[in-house]
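Peer 1: with the input below, show me the fold.
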Amino acid sequence: MALAIRRGAMRLLASAGLTGVPELPLASGRRADIVALDGRGEVWIVEIKSSLADFRADRKWPDYRLHCDRLFFAVAPDFPLAVLPEEVGIILADGFGAAIERQAPHHPMPGATRRALTLRYARAAAARMMALADPDGFREMML
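Peer 2: Now for the predicted structure:
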């Protein structure tokens, strides 16, 4: 379920002009499900919730706000939206696409945080591209 939601959310982000990196480690030690960047440098984090139990078990999501300008939950269309907090945007997604149900409030990050996160994002994306282009060479480089 989570992979289908991620696929739909990534398609939505791409159609809106954002590029997304899934499973991006953050400076806090947490790992965001999707970190997306638009052409102006605005950063969105999309936290995927595959079920109500997944949402209720998660107490770390407020920490993500420090690492983005907008924070969203991406959920399946049948998810009970009333339980999601007001201060987070909502994306309804399945394996084929997604739609923004509620826009996330804009909370601009400090400049130093934005720079550090953008660098982390760029390095992770480039490393993944290198690994795709030359898996053996990349593995050797990481040793």
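Peer 1: going by C-alpha atoms from here, please, whenever you check contacts or count neighbours.
Peer 2: OK.
Peer 1: so which bits of stretch 18-25 are buried?
Peer 2: Neighbour counts over stretch 18-25 (16 or more other Cα atoms under 10 Å) mark Leu18, Thr19, Gly20, Val21, Pro22, Leu24, Pro25 as buried.
Peer 1: run this one through as well so I can compare:
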Amino acid sequence: MSEHLPNQPGQRLARGICRAFASLGWETLLEYVPTRGLRVDVIALGPKGEIAIVECKSGIEDFRADQKWQGYLPWCDRFYWAVDADFPVDVLPDGMGLIIADAYGGEIIREAPEVKLPAARRRAVTLDFARVAARRDRRYRDPDVRHLEG
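Peer 2: Model (predicted):
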């Protein structure tokens, strides 16, 4: 069986993050849009309903070009940076979680502080997570269904 690896470094990190979270009992979505103008690399839903967002940075240039990450904080209980082992982690902001990852997995190096979402926001994000996951599953199983969607 051949293994499909994503081409882009950030996509490889995201794959490893999803594997790491799966090993902890969390479910993940890639490129999730919590609100107009924001697209997170990985959002994860934990077994107790907790919500984490992971921003994957493939290099220092990628990190310096990112101006939107603080906009992700109101959409999660925990926020993590995910980088590879060669990334200069001292440039990352303090007070955020840190995961070192590659295409095959990842390890939480620094746990993200928990800032609990308000109940209404949690419900909205959880419901949207479920709807996005179901829509992606349907499109995967029946690519021609798009013409039926409203």
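Peer 1: TM-score for the pair, please.
Peer 2: The TM-score (TM-score structural alignment, normalised by the length of structure 1) is 0.96; 142 aligned residues with a Cα RMSD of 1.0 Å.
Peer 1: follow-up on the earlier one: please flag which of the buried residues of stretch 18-25 of structure 1 sit within strands.
Peer 2: Among the buried residues of stretch 18-25 of structure 1, the members falling in strands (DSSP state E) are Thr19, Gly20, Val21, Pro22, Leu24, Pro25.
Peer 1: name the nearest residue to the residue nearest to the spatial centre of structure 1, ignoring sequence neighbours.
Peer 2: Centroid check for structure 1 by Cα atoms, centre = their mean gives Ile34 as the closest residue, at 2.0 Å. Nearest residue to Ile34 of structure 1, sequence neighbours excluded (Cα to Cα, 6 or more residues apart in numbering): Pro22, at 4.2 Å.
Peer 1: now do the same contact list for the counterpart of that neighbour in structure 2.
Peer 2: Alignment note: Pro22 of structure 1 maps to Leu30 in structure 2; criterion TM-score structural alignment. Residues in contact with Leu30 of structure 2 (Cα atoms under 8 Å, 6 or more residues apart in numbering) are Ala14, Val40, Asp41, Val42, Ile43.
Peer 1: let me know the closest of these to Ile108 of structure 2.
Peer 2: Ala14 (13.7 Å; Cα to Cα).
Peer 1: surely the closest one meets Asp41?
Peer 2: Yes - using Cα atoms under 8 Å, Ala14 of structure 2 is in contact with Asp41, at 6.9 Å.
Peer 1: of all pairs in the ones in strands among the buried residues of stretch 18-25 of structure 1, which one spans the longest distance?
Peer 2: Thr19 and Pro25 (16.2 Å).
Peer 1: equivalent range in structure 2 for the lengthiest helix in structure 1?
Peer 2: Longest helix in structure 1 by number of residues, with DSSP state H as the criterion: helix 111-133. Aligning helix 111-133 of structure 1 against structure 2 (TM-score structural alignment) gives residues 119-141.
Peer 1: and that stretch, which residues are buried?
Peer 2: Buried residues in stretch 119-141 of structure 2, counted by 16+ other Cα under 10 Å: Arg122, Val125, Thr126, Phe129, Ala133.
Peer 1: can I get these in CSV with distance to Gln70 of structure 2?
Peer 2: CSV is the format used below for the buried residues of stretch 119-141 of structure 2 (distance: Cα to Cα, whole Å):
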residue, distance to Gln70 of structure 2
Arg122, 18
Val125, 17
Thr126, 20
Phe129, 20
Ala133, 24
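Peer 1: and stretch 97-110 of structure 1, end to end?
Peer 2: 32 Å (Cα to Cα, to the nearest Å).
Peer 1: and the strands in structure 2, which stretches?
Peer 2: Going by DSSP E, structure 2 shows strands at 27-32, 40-45, 51-56, 78-83, 97-102, 105-110.
Peer 1: also compute the angle for the first one relative to strand 51-56, please.
Peer 2: It stands for strand 27-32 of structure 2. 50 degrees (axes from the mean of the first three to the mean of the last three Cα atoms, to 10 degrees).
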